[in-house]
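**Q** fold the following, please.
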Amino acid sequence: MVEFAQIANKLLTPVKRRMQLMVDRAIVTTVNNSLTRQNLQLIALEGETPNNVERFVNYGSISYPPDGSEAIVVCPGANRDAMVAVAVDHKTTRPQGGEQGDSGLYHLEGHLFILTKDGLFNLSGKKLNLTLETEVVITTPKHTINADETIFNGKVVVNGGMESQSLKSGDINATKTLKVASVDVGKHSHLDAEDRPTKAPTAP
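**A** Model (predicted):
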C-alpha cells in the first residue's frame, strides 16, 4: 500500500506542480496602454518578472490601472510564457462602504460615479465635460440647478413660460438688445396722458 502511494505521488507531483502554475497573483510594475490590447509588466512568484502580459478588459470598458496594482493571472496549459491577466485591482484607492447592490466607476484621485438604491445616480468630481454632436434631451418633471452663476453661450429659447425672482427684487442686465413680445425694451416709448409719445428709456 505504501509503495502504491509513493508511485501515485510520483506520478501526480508533476501534475500538481503544473496546476499550481496555472493561476497566480502578481504586482503590476508597468502598463503599456498604446497597443490594441493592454500589456502589463509584472512581478510574480519568487521574483519572476514576465513582460508583455496581455490584459483582457471586458468589452465596452476602459481601465488604465496605476503601477503597484495587483493582478490575477492565468497561464493556459501551465505555460508561463502564455500568461494573461484576467483581473487587476488597486485596493488602496477602491471606494469603501456603500450598500449591497451598489456599482459604479471610480478614479484614483477620488472622483466617482455611483449607482445606488432607489434609482439614485451619484456623480462627484471637479468638472463635467459633455461633447455631443447633435443635442442633449432631458425629460423630467423638475430640473434644479444650484449654482452661483450660470452662463449660456448661444441662443436660449424658453417654451412654456418663465418665472424669475429677480423681476421682484433684483436687476436684469443686458449688454445687447432685450426684447419682450418683439418690443425693444431699450428703445420703446409710451403715450402720455395727452397721447403724445414719450422718449425712449435712459440710463439713470
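
**Q** going forward, measure contacts and count neighbours with C-alpha atoms only.
**A** OK.

**Q** which element follows the longest helix along the chain toward the C-terminus?
**A** Counting by DSSP state H, the longest helix found in the chain is helix 2-20. Once the chain leaves helix 2-20, the next helix or strand it forms, by DSSP states H and E, is strand 23-32.

**Q** one more, for comparison:
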Amino acid sequence: MSIIITGTIATGLVTIITVIAKFTHGAWLVIVAIPLIVVLFNKIHAHYETLAQQLKLDKSDRTETKEIVTPKVIIPISGISKVVDQSVQYAKSISDDITAITIVFAEEEEQKIRDKWYKLYPDIELKIIYSPYRTILSPLLDYINKVEKETKGATITILMPQFIVKKWWHTLLHNQTAIFLRFFLILKKDIVIATLPYHLKE
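**A** Down below sits the predicted model:
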C-alpha cells in the first residue's frame, strides 16, 4: 500500500514539474485540451441520453386520434409549371383548404399570373404579394406566420414544389429559396414542411 502511495505522489510531482518546466513549450495545450475534450464528451453523452429518453415510446405515451383534421396547405410558387401542377394535384388529395402564394417584383406581373392561375385552378386561392425590394423569403415568412396565428395551433403543411436535376452540380443553381425557407420553418411546432420532387429527364 505504501509503495502505491509513494508511486502516486512521485508520479504527481513529476507531472507537476514537467508541466511547469514545459508550460511555454506546449504543455499548456495539453492542460487545456484534455479537460475540454472530457467536458465535450460528457456533454455529447448527456445529449444522447436525453434524446433517447424523449424519443422512447411507451404505451402510455400513445394517444389515439379521435378526429382526423385535414391540414391547411400552402404552396409557395414562383410561376406555373409542371412542377407546380404536380404539387397542386397532390395537395387536393390531402386537403380542401389550399392556398398558393407567389411573390412578384412588378405590379404588372400580378394580373398576368392571376389570370393564368384561375384558368387552370379556379377552385384554389392564389395569394400574390408585391415585393418592391425584390425579396422573397421575408414576405413568405411573414405570410406563413400570419396564417399560423390565424389557425391557432392547427396544422399547416407547407408543400414546396421542387424539381430534381440529373447532375449534382445543377442543384447549386436552383431551389435555394426552398432550402432557406425550410431552415427557418423547421423549428415551428405546428408546421409540416413537405417537398414533392419532380424529376427532370436531363
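
**Q** put one on top of the other, what's the TM-score?
**A** The TM-score (TM-score structural alignment, normalised by the length of structure 2) is 0.19; 72 aligned residues with a CA RMSD of 6.1 Å.

**Q** which elements pack onto the longest helix of structure 1?
**A** Where contact means 3 or more CA pairs under 8 Å, 6 or more residues apart in numbering; DSSP states H and E, helix 2-20 of structure 1 is not packed against any helix or strand.

**Q** pull out the buried residues from that helix.
**A** Using 16 or more other CA atoms under 10 Å as the test for burial, helix 2-20 of structure 1 gives Arg18.

**Q** what about the residue nearest to Val31 of structure 1 when sequence neighbours are not counted, which helix or strand?
**A** Nearest residue to Val31 of structure 1 in three dimensions, chain neighbours excluded: Leu40, at 4.8 Å (CA to CA, 6 or more residues apart in numbering). Assigned by DSSP H and E, Leu40 of structure 1 falls within strand 39-43.

**Q** for that strand, packing partners?
**A** So strand 39-43 of structure 1, by 3+ CA pairs under 8 Å, 6+ apart, packs with strand 23-32, strand 53-55.

**Q** tell me which other helices or strands the longest one touches.
**A** Identification of packing neighbours for strand 23-32 of structure 1 by 3+ CA pairs under 8 Å, 6+ apart yields strand 39-43, strand 70-74.

**Q** out of those strands, nearest to Asp184 of structure 1?
**A** strand 39-43 (64.0 Å; CA to CA).

**Q** tally of neighbours for Val23 of structure 1?
**A** 17 (other CA atoms under 10 Å).

**Q** oh sorry, the question was meant for Asn32 of structure 1
**A** 14.

**Q** how near is it to Leu123 of structure 1?
**A** 29 Å (CA to CA, to the nearest Å).

**Q** and Val84 of structure 1, by the same measure?
**A** Per CA to CA, Val84 of structure 1 is found 33 Å from Leu123 of structure 1.

**Q** since that was my last question, I'll sign off now.
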